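*Asks:* Got a predicted structure plus its sequence, pasted below:
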Amino acid sequence: MATPLLASDGRPIAAISAALDPAEADRLDDVGEELKKAVAVLGPRYGLNHA
């Protein structure tokens, strides 16, 4: 599971990702939402946007 980090001009510059044990595969949607929220909160602090 990954979500991109975008520069202020929209260029992709990095990604934040997470891995789960196969036994936790049912949590993929929740983890994806957590990643998007983390990027939305932290990205602007570093001059980044999220997709």
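*Replies:* On my side now, so go ahead. Numbers count the residues shown, from 1 in each chain.
*Asks:* When you work out contacts or count neighbours from here on, use the C-alpha atoms and nothing else.
*Replies:* Will do.
*Asks:* What is the neighbour count of residue 30?
*Replies:* 9 (other CA atoms under 10 Å).
*Asks:* That one in helix, strand or coil?
*Replies:* helix (DSSP: H, G, I helix; E, B strand; the rest coil).
*Asks:* Put this next to the previous one:
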Amino acid sequence: MTIAKKLRCDTCGAEVDNLRRDVVDADYNALNKPALWNCDACYNAKRVQREQDKQEK
């Protein structure tokens, strides 16, 4: 049997089962940025912040 290894969020350091990353989205391109893998909480917070930043422009 294989034991799943916990993954570490690059933003907060939490150990989780799954990580997420946006690479390309409407008005967002991270292809040339260093890869940052996020837990669900950090991923959602970054998406909210990106939307707020977009609305302020």
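*Replies:* That came through, no problem. Owing to the predicted nature of the structure, the values given are computational and were not obtained by experimental measurement.
*Asks:* Could I get the TM-score for this pair?
*Replies:* Here the TM-score for the pair of chains, by TM-score structural alignment, normalised by the length of structure 1, is 0.41; 31 aligned residues with a CA RMSD of 2.6 Å.
*Asks:* Apart from its neighbours in sequence, what residue is nearest residue 17 of structure 1?
*Replies:* Leaving aside its sequence neighbours, residue 17 of structure 1 sits nearest to residue 2 (CA to CA, 6 or more residues apart in numbering; 4.0 Å).
*Asks:* gap between residue 36 of structure 1 and residue 28 of structure 1?
*Replies:* 12 Å (CA to CA, to the nearest Å).
*Asks:* neighbour count winner among these two?
*Replies:* residue 36 (17 against 14).
*Asks:* Doesn't that one lie inside a helix?
*Replies:* Yes: assessed with three-state DSSP, residue 36 of structure 1 lies in a helix.
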